[in-house]
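**Student:** Have a look at this fold, sequence not included:
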């Protein structure tokens, strides 16, 4: 097996890189937006280079081999059998969320989310004229669980028509179990609520945790869900803009496909399909080594916090590379703390309030998908900034 290098630092400054070039201050280490600092897998780079060498970049058809790669990947990795006709490609998971809501919910209806949750969920729901309905997750020790009573009450609201699930959960770090997913669906079915499962981080799991696609749990789950997935987050190719909607229900899928066309996000660039095929057909060992590296990064962060910032609790990371930290012991709000880290510490993290003003308050999100040396320097700055604030 080829050994991949995740330690070499690639200078991304000055490349119009959103992650590194967004901060106005000089010398900031960005540990915010969900973007990795690792080069893409060699097979992906080769595929993109070969496509670029052709020199003509016109309108792009998606070949049958594209669908074959998706079906093979999810079948062998996750035990999920996908029919080729269930797949609708588009430019990204966020456009897919918006199109799915537009297709399956009317103005004024409610879309249920589990807060704290990915910030674009809120904007996508509101942009389609729908109302965000929040079911707060419950803190349990160093993790989260579902408040089942609240979840059922929110599903029972006569205006609730969709449940927008984040699986794995961003920013809470949960990889939902099969039993949890099945219980979610049972409740949704009782109240005629469709499930839209955002599974963009599905390959990023820590040891001891297994990702289960919502649609792979049971036939009942497959019949009641729309799955949104993409190789972009897992393989660090978000700029290539490729994603898929997988929907078994013919009527729902036709409506979603119509919305994709109305939104004009039905055409993809020449590089996205080539990159997806290379990712799913040739890069499985890369993702396995990436996960091992990310786990060591998580252990590095957790150890540093435990030894130098023990009052700040780092929540358990089961999936994604986004660490959720409880900063309430500092006495500052999430916004105040993230601003202090930026101005004083020269570290860019996400304020928890991005993910829900109520349920994200008191937390920050830290992106650990970077070479270990970058992580260690970021942690040094975080410790130096936060230690004086703690008793």
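**Tutor:** Perfect, I can see it now. This one's a predicted model, so the numbers in the text were calculated from it and none came from an experiment. Numbers count the residues shown, from 1 in each chain.
**Student:** only C-alpha atoms for contact and neighbour calcs from this point on.
**Tutor:** Will do.
**Student:** Is residue 98 in contact with residue 128, as I believe?
**Tutor:** Yes. Using CA atoms under 8 Å, residue 98 makes contact with residue 128 at a distance of 6.8 Å.
**Student:** Quick one: residues contacting residue 58.
**Tutor:** Residues counted as contacts of residue 58 (CA atoms under 8 Å, 6 or more residues apart in numbering) are residue 270.
**Student:** again with residue 16
**Tutor:** Counting by CA under 8 Å, 6+ apart, residue 16 makes contact with nothing.
**Student:** just to revisit the earlier point, higher neighbour count, residue 98 and residue 128?
**Tutor:** Taking neighbours as other CA atoms under 10 Å, residue 98 and residue 128 compare with residue 98 leading, 22 against 19.
**Student:** another one to put next to it:
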């Protein structure tokens, strides 16, 4: 295949106000680090998205705007073609971010004494957002498998779930481990939650970055039970590197849940996208397939580099090959370092900024999460810096 896009180009983010570099001193104590933590890409946002935004900016008035009529048609077509899920347009709405959407759902659907179940090690806002909204969080930790991957623990779920548990936040595909959940797992989870009146919030932001022949299954599409007990959140932002342009959406098949949630969003004008969000979304889902395919191929090669390099030079660091996304979960437990020593090793010795595994909750101890959505020479330099101090 002739490659059309250049993922080897190094682009300085200086002057862009980016969080990945701008927060290094505050969070890591120094600025001379290769930033491999925040889950955005160091590649240029696709040119067709930039061009669409530039075209709108040629008009000098940035007043109130209507959502373009064809936006949901484009989103619906993308979901149908990529995930074989036919979503009626009335099931969909804009939301101002997935973590914000989780907070909104908590406030709409949960009483103050009701609880939220999460499955650690998992994306840390799944814990922080309910706790910040004064809801108790219940842990249903994943079971570690011999190959370093994970499975859901339904025996434990049965034990920890009581009558106050009314929401479960699902990471599908899973972050940080990159797991694409199989249909049996999702159907079992759906049956458990539907039979107990538990609302499932399925965060599917990584669904369009499935790797190496895996297949993403939308939670709500695996059974009628799943459809009727769930809200799905998605976005083009991770796949097309437009996280700063908030472009998230919700899908709610159940009429009663949808009416309650969407009326609350509408009353607070939280369902109205900003001027650039629909433009970026239409460009991404309307023109993005070729770029996405090239990006995924490059990500797979970066992951292979990390796996092979660790096997050869860093045998006590064991990367878990993700089924989806550009995030690699590193098992560093064989290094024999406690939490502080492991952070010191990566930050102060190897001069790398990764996400600390403990932030993802129980089961994350002794792990680090590495973002490999960067030019290959940057990934190689990071690995060489690890080797120097290993």
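**Tutor:** Yes, it's here. Source: prediction; values computed, not measured.
**Student:** Tell me who's in contact with residue 243 of structure 1.
**Tutor:** 89, 90, 91, 92, 93, 96, 228, 229, 230, 231, 232.
**Student:** switch the cut-off to 10 Å
**Tutor:** Going by CA atoms under 10 Å, 6 or more residues apart in numbering, residue 243 of structure 1 touches 87-96, 200, 228-232, 268, 272-273, 276.
**Student:** mind listing which of the residues you listed are in strands?
**Tutor:** Per DSSP state E, strands hold the following members of the contacts of residue 243 of structure 1: 87, 88, 89, 90, 228, 229.
**Student:** how deep is the last one tucked in, by neighbour count?
**Tutor:** Residue neighbour count, defined by other CA under 10 Å, stands at 22 for residue 229 of structure 1.
**Student:** How about whatever residue of structure 2 lines up with it: what's its closest non-neighbour residue?
**Tutor:** The alignment partner of residue 229 of structure 1 in structure 2, by TM-score structural alignment, is residue 234. Counting by CA to CA, 6 or more residues apart in numbering, residue 234 of structure 2 lies nearest to residue 205, which is 4.7 Å off, once chain neighbours are set aside.
**Student:** Repeat that for residue 275 of structure 1.
**Tutor:** The nearest residue in space to residue 275 of structure 1 (CA to CA, 6+ apart) is residue 44, at 5.2 Å.
**Student:** sec struct for the one you found, please.
**Tutor:** helix (DSSP: H, G, I helix; E, B strand; the rest coil).
**Student:** Would you mind finding the match for it in structure 2?
**Tutor:** In structure 2, the residue paired with residue 44 of structure 1 according to TM-score structural alignment is residue 49.
**Student:** okay but its match is in contact with residue 287, surely?
**Tutor:** Yes. Using CA atoms under 10 Å, residue 49 of structure 2 is in contact with residue 287, at 8.5 Å.
**Student:** Mind listing the shared neighbours of the two?
**Tutor:** residue 281.
**Student:** sorry, back to before: got a list of what the residue nearest to residue 234 of structure 2 touches?
**Tutor:** Residues in contact with residue 205 of structure 2 (CA under 10 Å, 6+ apart) are 98, 171-175, 232-239, 248-249, 325.
**Student:** just the helices in the stretch 1-150 of structure 1 please.
**Tutor:** Assigned by DSSP state H, counting those that start in this stretch, the helices in the stretch 1-150 of structure 1 fall at 18-21, 42-54, 64-78, 93-104, 119-127, 148-156.
**Student:** what's the distance between the last one and the middle of its chain?
**Tutor:** By that I understand helix 148-156 of structure 1. The chain centroid and the centroid of helix 148-156 of structure 1 are separated by 24 Å, computed with CA atoms, centre = their mean, to the nearest Å.
**Student:** Report all helices and strands that that helix contacts.
**Tutor:** strand 110-113, strand 131-134, strand 160-166, helix 178-190 (3 or more CA pairs under 10 Å, 6 or more residues apart in numbering; DSSP states H and E).
**Student:** Show me which of the ones you listed has the highest average neighbour count.
**Tutor:** For those, the largest average neighbour count (mean count of other CA atoms under 10 Å) is found in strand 110-113, namely a mean of 26.
**Student:** post-alignment, it versus structure 2, mean distance?
**Tutor:** For strand 110-113 of structure 1, the mean deviation from structure 2 after alignment is 0.9 Å (mean CA distance after the TM-score superposition for structure 1).
**Student:** returning to what we had before: now that we have the helices and strands packed on helix 148-156 of structure 1, can you turn them into TSV and tack on distance to residue 208 of structure 1?
**Tutor:** Supplementary listing: those in TSV, determined by distance: least, CA to CA, whole Å:
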stretch	distance to residue 208 of structure 1
strand 110-113	26
strand 131-134	29
strand 160-166	20
helix 178-190	14
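**Student:** closest one to residue 362 of structure 1 among those?
**Tutor:** Closest to residue 362 of structure 1 of those, according to CA to CA: strand 131-134, at 17.7 Å.
**Student:** Need the contact partners of that closest one.
**Tutor:** With contact meaning CA under 10 Å, 6+ apart, strand 131-134 of structure 1 is reached by 107-117, 121-126, 150-151, 154-155, 157, 159-160, 162-164, 356, 359.
**Student:** Kindly report the same for stretch 286-295 of structure 2.
**Tutor:** Under CA under 10 Å, 6+ apart, the answer for stretch 286-295 of structure 2 is 1-7, 43, 45-49, 71, 73-75, 77-78, 82, 208-209, 211, 236, 239-240, 280-282, 284-285, 298-299, 301, 326, 373.
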